[in-house]
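**Q** Structure of the sequence below:
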Amino acid sequence: MGSQEVSSTVDWQGKHVTVAGLGVSGIPAARALHERGALVTVVNDGDDERARAQAAELEALGITVRLGDGATLPPSTELVVTAPGWQPDKPLFLAAAEAGVPVWGDVELAWRLRGDNGREPAPWLAVTGTNGKTTTVRMLASILQAAGLRTAAVGNIGVSLLDAVLGETEYDVLAVELSSYQLHWAPSLRAHSAAVLNLAPDHLDWHGSMAAYAADKGRVYEGNTVACVYNVADPATEDLVREADVEEGCRAIGFTLGAPGPSQLGVVDGILVDRAFVANRQKQAQELAEVTDVNPPAPHNIANALAAAALARAFGVEPAAVRDGLRAFRPDAHRIEHVADIDEVRYVDDSKATNTHATEASLAAYDSIVWIAGGLAKGATFDGLVTGAAKRLRGVVLIGADRALIREALTRHAPEVPVVDLDRTDTGAMSEAVARAAELARPGDTVLLAPACASMDMFTNYNKRGEAFADAVRARADESA
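**A** Okay, here's the model as predicted:
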């Protein structure tokens, strides 16, 4: 099936649909299905004040809501539409499988409903990977906008795909971020082109194994029509391309931080170049942008830019728009965000680095680092991370519940690096962490918050952790002014 073909003509009238989970995806799904005549029942594990308020809004429309019972399959259910985070082994899904009832995610529903408003559905350029998805999708949207295309960054990025495909705005193309959870529940998705940025162990408690996690990521390539974009430095991504069943004529396009071969994008003498979408890729290369057009020009961010450029070029975007889009792009907060320079020391907030893979990329961006790390390890180990970064570390300040795991890895693999272990998990610990990091730093160093851990032991989320770091740094800047 081609990516432009509307993939379903379901008659929703009177169809019994169970929506699993209230929230960002569940509520729009319930509303959309109800508007099309489906008999919708929403089930939700939680029964708190917020859930009751959401339930009341849906019940006012005539939608049935069951709070505190997300395990039981309602009678007569013909389809389950689930929030992406619900694990596949939940009793609700086991009961659905036993009854022969299909399970779709919000992405699958959006894919099936695109074109339902009578307009030609916009093609999807899809991005997944363990790290870098949001940045790459936002870079891609910036490039597409620079080309004069009507587009939006949607999906796992926080903007509902259902809202994008059913809303009033008419798009030429969508830049779509997809998580492994979303891909697991999206069997008929067929993108115009897609990229898997990288693969590293993550969410294994949900998927059950690295092989299952990789297989779900690889679903993004199924049925691609123009390009499957992979990371030359991560052979597992190319393996997923080989395994994918794509449309005839769809090409494998690599991106690399080195000089590109034919059918690749890469870097030559500080220039991002394209040897994939040119007339003679054996002998020609097209200049797209300079490395300095990428903000910030850290190695992993240049890789993100190349992936975004590859997807844009697959869609026919001209080189000048790639350059202009990258120049216009501004990264989100807490993603390698430069906060301040104090006494010739740079302070950088990468609170979004919540796993070892993201932190490895962050540490690789700087030569001499005082590293602030720690939090909830989520089962991660830190030996490989510390071994790779040891030569760059001026010192380390550890915070959070699982900091001992990082300290032990430092003892094994970087025993000469000074370590400050803050035995506290209150939110005020960040101010002390910044102060102790400043004591360790020397002119030319970077104090880098790249925790390699989740934040919920001390903060509501990684944003709050990053804000605490930035506030502490700015307070020091004011004192030294």
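**Q** Going by C-alpha atoms from here, please, whenever you check contacts or count neighbours.
**A** Noted.
**Q** So L398 is in contact with P418, correct?
**A** No - counting by C-alpha atoms under 8 Å, L398 does not reach P418; the two are 10.9 Å apart.
**Q** more crowded one of these two?
**A** Set L398 next to P418 and count neighbours by other C-alpha atoms under 10 Å: L398 wins out with 26 against 16.
**Q** measure that one to P451 for me?
**A** Per C-alpha to C-alpha, to the nearest Å, L398 is found 9 Å from P451.
**Q** so what sits against both of these two?
**A** With contacts defined as C-alpha atoms under 8 Å, 6 or more residues apart in numbering, the residues shared by L398 and P451 are I372, A373, G374.
**Q** Specify which member of the residues you listed is nearest to F93.
**A** G374 (35.2 Å; C-alpha to C-alpha).
**Q** Determine the longest helix present in the protein.
**A** Across the chain, the longest stretch assigned as helix under DSSP state H is helix 462-480.
**Q** One more, so I can put them side by side:
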Amino acid sequence: MGSQEVSTVDWQGKHVTVAGLGVSGIPAARALHERGALVTVVNDGDDERARAQAAELEALGITVRLGDGATLPPSTELVVTAPGWQPDKPLFLAAAEAGVPVWGDVELAWRLRGDNGKKAAPWLAVTGTNGKTTTVRMLASILEAAGLRTAAVGNIGVSLLDAVLGDTEYDVLAVELSSYQLHWAPSLRAHSAAVLNLAPDHLDWHGSMEAYAADKGRVYEGNTVACVYNVADPATEDLVREADVEEGCRAIGFTLGAPGPSQLGVVDGILVDRAFVANRQKQAQELAEVSDVDPPAPHNIANALAAAALARAFGVEPAAVRDGLRAFRPDAHRIEHVADIGEVAYVDDSKATNTHATEASLAAYDSIVWIVGGLAKGATFDELVIGAAKRLRGVVLMGADRALIHEALTRHAPEVPVVDLDRTDTGAMSEAVARAAELARPGDTVLLAPACASMDMFTNYNKRGEAFADAVRARADESA
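**A** Below you'll find the model as predicted:
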């Protein structure tokens, strides 16, 4: 199926099982019911919230089974699943045995685009271990600067179903896709797509690094114009080579160095394009300055180049790339500068929940007091510490798995002062900031880049970042 073709399904009387109540399951159940499908929703949980959601759906005539997400309802012809449900769940094993296809919310959105009579907008898709949300939002900002009707959707928190079935007729969609979503999206065919990077993550879900990479690589299948890869991460280029794309689709690299032909890169502080120019062997097109990117950290420049490559693949002019990057502001808790106190910068990168993201964060600063720790999720920290050792003024450890990081520091950076906070209450963040301030010198950066999940101490990484920012601001008020 080509990228611009729209798949039509006769839903009338079709028995569809929707797996999971939630941000994707409820819109899916409603959309299918509206199209005449006989919908049964199954859900593992049976709490008060689930019962309230079930009551709303049942009022529409949708069947809901709570507390039983394992059994495949009789007569099921299709399963539509929430992206987080693991592939080895009994429901999916039963579906496979019965020959019943399983789609995710992304697959359903792809199949339903154009179903309401609107033009089916092409998708520019972004995946990768880190940087997806920032890149998609940068891309949407660039597309808007070009005067295009667009939205940042998908794993970013805006339902793709809502985007394709809503009232707005988009020219193009900037789509963030997780490995979970790609696993369940067999017929997705993007206009162009990027894999930003690959590092071990979610291996408990996928089963192996190879399976994880293969699911990420699905984003390239059937691309029509460009497969964008990271020159510094050869595994992403390998995925391009393995993809079955439309004839004429090109491999486009992005690099923090000077670009070769068919690449975007950086020359003397300028983001330049040697891919979408008339003579890429000899010509380069200036797009923007490094200073147009906020913040201008190396990994964020890489995000900007990937976004620019996708926009250029869609025909966006250079001036819109510059204007879109200038207009973009990063989300909270992503290398967010909180305050300067006594010539020391305090930066919140609570979103750095794994070692790959934290490595990029640490590389952005020359002299760092590092606040780190939380739930390690099976990660090891030796390579991270080895790479960062020369930048560390000091380290403040916190969280349940801080001992793993302490051991890596002892092995690879024994000269770096370490404060080990033996407490996991939420108030520990104020002490962490205070101890970091004691270690810091003028010109240093106190950086919250935990390399770990937050759930041992906080509801999520946002709450952890807010606790850090609150502690920093309280300290700034005291020193004012």
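**Q** Send over the TM-score of the superposed chains.
**A** The TM-score (sequence alignment, normalised by the length of structure 2) is 1.00; 480 aligned residues with a C-alpha RMSD of 0.4 Å.
**Q** on that earlier part again, take the shared contacts of L398 and P451 of structure 1 and keep only those in strands.
**A** If you go by DSSP state E, the shared contacts of L398 and P451 of structure 1 have I372, A373 in strands.
**Q** Same list (the shared contacts of L398 and P451 of structure 1) but as JSON lines, adding distance to D343 of structure 1.
**A** Shown next, in JSON lines, are the shared contacts of L398 and P451 of structure 1 (distance: C-alpha to C-alpha, whole Å):
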{"residue": "I372", "distance to D343 of structure 1": "18"}
{"residue": "A373", "distance to D343 of structure 1": "22"}
{"residue": "G374", "distance to D343 of structure 1": "25"}
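**Q** and the shared contacts of L398 and P451 of structure 1, which are buried?
**A** I372, A373, G374 (16 or more other C-alpha atoms under 10 Å).
**Q** Mind telling me what V175 of structure 2 corresponds to in structure 1?
**A** Structural alignment (sequence alignment) places V175 of structure 2 against V176 in structure 1.
**Q** Sorry, wrong one. I was asking about L112 of structure 2.
**A** Taking sequence alignment for the superposition, L112 of structure 2 sits opposite L113 in structure 1.
**Q** Could you pull up the contacting residues of its match?
**A** Contacts for L113 of structure 1 (C-alpha under 8 Å, 6+ apart) come out as V6, S8, V165, L166.
**Q** hang on, the earlier thing: show me what the helix or strand where the match of V175 of structure 2 lies is packed up against.
**A** Taking DSSP states H and E as the criterion, the element that holds V176 of structure 1 is strand 174-177. For strand 174-177 of structure 1, the packing partners by 3 or more C-alpha pairs under 8 Å, 6 or more residues apart in numbering; DSSP states H and E come out as strand 124-128, helix 133-146, strand 153-155.
**Q** Give me the contacts around it.
**A** Strand 174-177 of structure 1 has contacts (C-alpha under 8 Å, 6+ apart) with 122-128, 133-134, 137-138, 140-141, 151-157.
**Q** Please produce a PyMOL select command covering the buried subset of these.
**A** One line in PyMOL is enough to select the buried members of the contacts of strand 174-177 of structure 1, burial here meaning 16+ other C-alpha under 10 Å:
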select buried, resi 122+123+124+125+126+127+128+133+134+137+138+140+141+151+152+153+154+155+156+157
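**Q** all strands of the stretch 101-250 of structure 2, in order?
**A** Ranges of strands within the stretch 101-250 of structure 2 are 102-104, 123-127, 152-154, 173-176, 192-195, 226-230, 250-254, based on DSSP state E, counting those that start in this stretch.
**Q** Is it possible to get JSON lines of those that adds distance to A319 of structure 2?
**A** Shown next, in JSON lines, are those (distance: least, C-alpha to C-alpha, whole Å):
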{"stretch": "strand 102-104", "distance to A319 of structure 2": "37"}
{"stretch": "strand 123-127", "distance to A319 of structure 2": "19"}
{"stretch": "strand 152-154", "distance to A319 of structure 2": "20"}
{"stretch": "strand 173-176", "distance to A319 of structure 2": "19"}
{"stretch": "strand 192-195", "distance to A319 of structure 2": "21"}
{"stretch": "strand 226-230", "distance to A319 of structure 2": "20"}
{"stretch": "strand 250-254", "distance to A319 of structure 2": "19"}
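**Q** Can you say which of the ones you listed is packed in most?
**A** For these, average neighbour numbers computed from mean count of other C-alpha atoms under 10 Å are highest in strand 192-195, which has a mean of 31.
**Q** and the closest residue to E317 of structure 2 other than its chain neighbours, what does it touch?
**A** Ranked by C-alpha to C-alpha, 6 or more residues apart in numbering and with sequence neighbours excluded, the top spatial neighbour of E317 of structure 2 is A146, at 7.2 Å. Residues in contact with A146 of structure 2 (C-alpha under 8 Å, 6+ apart) are V316, E317, A320, V321.
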